[in-house]
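>>> generate a structure from the sequence data that follows.
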Amino acid sequence: MSILTGGEEQLDVDEEAQLSENDRVDEVGQKPKRVRADTFTKRLAKGITLVTNEEQAMEAVSKREESPVAWDTEFWNVELSRNTPAHSSGELLCLTAFGGGKLDFGAGPLLFVDCKGPSRQILDLFRTYFENPNKKKVFHNFATDAHILYGHGITVRGLEADTRYLARLFDSSLSSWEDQVKPDKPAVPLRKSKPASKDALIDDGGDILGPPLNGESAALEPLSVDCEQHTGPGKGYQLKRLVSLFGIAPKEPPSYKEKFAGKLGIGGLEAHCSEEKFGEWLKYAADDAYFTFMLYRRLTDTLRGQEWCTELCKEPLEHKIRGSAITLNGLKNPEMYTGLSMSEFAVKFYRPFTELLVEIERRGFGANREYLLHQLTAAQGDLERHKEAFRTLAQSLTDRRGRPLNPQAEFINPRSARQIRQLLFGNPDEADRLRWVARRVKAGEQAEWVPPFLEFPISPSSKQRFLIRGLSLEPIAYIYGRERLSNYAPSGWPKVESAILRAFAGDPYKGIYGHAYHQLEPIRGHEHAASVCRLLWHLQRCIRISAAITSVLSPLIERIKDDEEGFGRIHPSLALDTTTGNTLIVGDYSQLELRVLAHMSRCEAMIRQLNEGGDIHSQCAVDLFPEVAEAVANGSVVIDDAKAHPGVPSVKSKFSNQRQRAKVMNFSIAYGKTERSLAEEMDLPVTEVRDMFRRWNNAKQGVERWKAEIVQQARETQHATSILGRHRRFPHIKHKLRKYSGRSERAAVNFVIQGSAADIAMMAMLRVDRDERLRRMGFRIVMQVHDEVILEGPEENAAEAVPIVRDLMEHPFADIKPDYRMLINLDVDIATGTNWSDAKP
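The predicted structure follows:
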């Protein structure tokens, strides 16, 4: 069955010859030289249409194909690890396309459009096609390709699908810890067959998995084997990783980085302009479009086999059957069946949401360049002061024999994990006794230790070296007599991140000393231990300020184009207190995860507390701590309404520590934290935290019962479902090792809560974006952060827009089921202001 035509798709002999794998490899492998286009085309495989001039471009554009076509871009001068292509100076090298074996662009179904050098003008000939919403286009990572084309004056419309989002919809666990876990035993393939060739994939519509299966578990089953067997180098939702994972390629193709290394994509630029490498570059770029198209077909077929079920459409079977043409036989959850598939779900929601996210990135968030320059100057001054204090303290410290430990401390790089690890854990005082800190190793690995001292180059390119002698600290884990796995990096070395340094340092200038003091004071005395805490305090601030300068302030200033008013637009990924020159409306869901937990668990106590309003964390403190409950009972404090009781303190003011712990408990339950992890976070004994968990569950018994039900369902089906009907797989929930099965169980509960919260945020954003009233007033979304939606528009319309935004956000599912009501109110706090700081609700 062909996804493109809706009927059987058969290729004749000529079409199959166009995509002969041997032809492509042999011809392209000849490394053709860059000569005249007509001569060069003859030396290429028949399946690739090379476009280098206007005549060829017009012929390619003239194709009247109404079915989806997959596109991919190759570009350079963008460092994707740090920046988005939005508003970047990225330069397009080429476009590639593939729309199936029947779509012939002239010399075959694979299209390669040269957009560099003399050929760059032909890109304008494709503008009408890309901006035509009726021409269906498929991308893998639509945001990147759309931003690059936008930078060349083309606004892409007519998105059919983003295969990266389709893959996430099928299985959102591919970029998680689960992907690195080996199954209990080798999976048994569902059927034995040789890897299909490209010809076979195109000939039968790419349906290696067989016909769409009926039922949620059945639809998940065909790809589950591939998911567990994959051990390639790719991660997450990279295209090359997915085509191997889904059986489109027999093995994972090499990535861009592996084939064309070079900063800012310079390797691709060199290959594109090279006579020797162009053939290899042509094949690589064309393969990306081919892989994207085949992945689209595979995922669409698979998602079509999954019914979309959601509690929004839940009703008794007799009501669904009455007057309905929907067949309910064989469905796993007929009461919640919508009559649609997950493929149609993707069209209804993921497609417009993908386009919305691209628009938000393109729109950017208002920023005052002068403000950022002022912040940069202040940060640089603070950094120098902390560096000087760190150097002074480091040079003043001595070992037990009175010898300076680090007289060359000015060369220590605060951002080098290896140097900081050496500084913390090296033990020059007891080198002879070999009391060194060891790396946690796996079976078969060689043990390693932090030596007493170690040499480092003063700069990456210098041959001159300096010595770092350690402060003789031990990992915090050993203070409590147990291993803290969270304090070790995946490499096995103790972590030296900012949080660890804060724990070691404490706040010494306020008389609060951290773990370093408690380790060193019995051995070296108060002054030495206090000096080490102060040194680490300054070091930690050096790291934080350096990160802010190099990762935030400097890149933003470089990317903002200064104009007459001093305002520019930045990518909306960072919390900046900057004036926009307009009015912001900030809508913030109040305690969204807790409200979702109350609704999904049907816990009457939580529902009552949330719907009645008030401070739920103070109410939780009453449930957890007897002293708080006693104070509330005798009237010496009130839970939260202190204004109505003059002279009587609130729980928040009187018992702030207990309330903070209650708050942490509330969200820890929602996030699926364990007793052990929470004990480490709160720095409390596990037994005390276990008692807190018990009291919390006693006060909200419906939650514990619901969590057990979710875990049981997940163990039976190997997936969990959000409120809107999205799935997350848990392939290791029955793993023989409890650390994997237990983590999967907690992740299942967490997904129902976090996934449902994400559903609410997505639907609210779509409703706000589509609302014609807000559009007429000039208000558009410019950022979304966690539970906040931020709009920007004219100040004179803000008062009228606020109630509209509130109503849309408080009823996110009204467009799907107008009469649907959650068991709790989705309260939204809204504020306005000329900058984000003033507009915080």
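>>> every contact and neighbour count from this point should use C-alpha atoms.
Fine.
>>> list the contacts of the helix or strand containing Leu584.
Counting by DSSP states H and E, the element that carries Leu584 is strand 579-589. Contact with strand 579-589 is made by 365-368, 567, 787-795, 798, 802, 805-806, 809, 826-836, 839-841, as judged by Cα atoms under 8 Å, 6 or more residues apart in numbering.
>>> contacts for the helix or strand Asn657 falls within?
Assigned by DSSP H and E, Asn657 belongs to helix 656-671. For helix 656-671, contacts defined as Cα under 8 Å, 6+ apart pick out 593-594, 597, 617-618, 620-621, 624-625, 628, 651-652, 678, 682, 693, 750, 753-754.
>>> quick check: ChimeraX command selecting the buried ones in those residues.
In ChimeraX syntax, the buried subset of the contacts of helix 656-671 is picked out as below (16 or more other Cα atoms under 10 Å):
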select :593,594,597,617,618,620,621,624,625,628,651,652,678,693,750,753,754
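>>> for the comparison step, fold the sequence that follows:
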Amino acid sequence: EEGKSACEALASLLEGEAIEKLLSTFLLPLPEQTDQESRIHTSLNINTETGRLSSQRPNLQNQPALEKDVYKMRKAFSAPPGRKLIIVDYGQLELRIMAHMTGCRSMLDAFEQGGDFHSRTAIDMYRYIAEAVERKEVLLEWNTHDGPAPAPMLKDRFASERRKAKTLNFGIAYGMTKMKVARDWGVSLEEAEETIQTWYLARKEVKQWQEEVIERARRKGYTETFLGRRRYLAEINSRDGIGRGHAERAAINTPIQGGAADIVMMAMLKLQEEQRIRELGWRMVMQIHDEIILEGPEETAEEVFPLVRACMEQPFDSPLSVELPVDGSIANNWYEGK
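Take a look at the predicted model:
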């Protein structure tokens, strides 16, 4: 009984701290920073290492994530009467860039087939999951319009394995080490190493690309993105293992994270240059990493929406080896756009 009371007290304390942060960081300061038209303005800066935009004074890129927005604060960011917002973002952009840059057949096939990418990774990693799918004991995907699913979904039955696959999908792109896997998952270093190698087993091209990128960085002293943005790595040949490890992770992460920034930046330029979008009275008002928000007249929203998606899905003259699908909606406010 005492243990239960202690847990409830801790939960209440954590909830109180979360509420206090929402109030002090978001809810109270933002209204004080609006102009006479109730608009709020931020400063966007380019990160010279990756090319990503950051926001400050105020930081509008760190608003509460949708699942944590318990007070629906994103509703405060709304279009004026007679106008709408178009809110669009890329799906799994950095993973798609990794698939393109490495030429990884397994990843390219998974994206081409569609469905839940992380579940497909779990199938590659765990033979018993693949066998369960083959025996139709679980389903990789199911269209709810076809009625109740005849079997459990893979992401539900093997939720733990899927979470691990998802962690590695993103973590490998950032040079995740076996030490971090062991610490985060509470397993031995040997188990962590085995799990990472299992991931690489179906993605040998990723491992080869990473080794080539690190070796090239050692020779040149820098790594670079799609558009040739260079990130110089002073410690890439250092005798200090910690500094060298950090530089090696930066060498493989920057082309991917910076490549995402290149794509979003090119998409923004294309949107800005699209004459029809401008003629219909639409303009960009915010960028949040892989997401772009535009504002314009309500009566032209339906015509502009497919133009926006087309600009974002084809940011370059020559397409990549993987599609860049864009999800989005027409909404009255930022909260409704998800």
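>>> what about the contacts of strand 579-589 of structure 1, which are in strands?
365-368, 567, 788-793, 828-835 (DSSP state E).
>>> quick check: longest helix of structure 1.
Among the segments of structure 1 that qualify as a helix by DSSP state H, the longest is helix 738-770.
>>> what lines up with Val138 of structure 2 in structure 1?
Using TM-score structural alignment, the partner of Val138 of structure 2 in structure 1 is Val637.
>>> ok, its match touching Phe655?
No. Between Val637 of structure 1 and Phe655 no contact is recorded; they are 9.3 Å apart, counting by Cα atoms under 8 Å.
>>> contact partners for the residue nearest the centre of structure 2?
By Cα atoms, centre = their mean, the mean C-alpha position of structure 2 lies nearest to Gln92, the distance being 5.5 Å. Counting by Cα under 8 Å, 6+ apart, Gln92 of structure 2 makes contact with nothing.
>>> next: the one 5 residues further on.
Contact analysis of Ile97 of structure 2 by Cα under 8 Å, 6+ apart lists Ile256, Gly259, Ala260, Val322.
>>> element containing it?
Per DSSP H and E: helix 93-102 holds Ile97 of structure 2.
>>> what comes up buried for the strand holding Leu584 of structure 1?
For strand 579-589 of structure 1, the neighbour count (16+ other Cα under 10 Å) marks Thr579, Thr580, Gly581, Thr583, Leu584, Ile585, Val586, Gly587, Asp588, Tyr589 as buried.
>>> also stretch 691-699 of structure 1?
Under 16+ other Cα under 10 Å, the buried positions of stretch 691-699 of structure 1 are Met692, Phe693, Arg695, Trp696, Asn697.
>>> I'd say the third one and Asp623 touch.
Yes. Taking Cα under 8 Å as the definition, Arg695 of structure 1 is a contact partner of Asp623 at 6.8 Å.
>>> so Gly339 of structure 1: helix, strand or coil?
Recorded secondary structure, Gly339 of structure 1: strand (DSSP: H, G, I helix; E, B strand; the rest coil).
>>> structure 2: which residue goes with that one?
So, by TM-score structural alignment, Gly339 of structure 1 is left unmatched.
>>> same thing with Met294 of structure 1?
For Met294 of structure 1, no residue is aligned by TM-score structural alignment.
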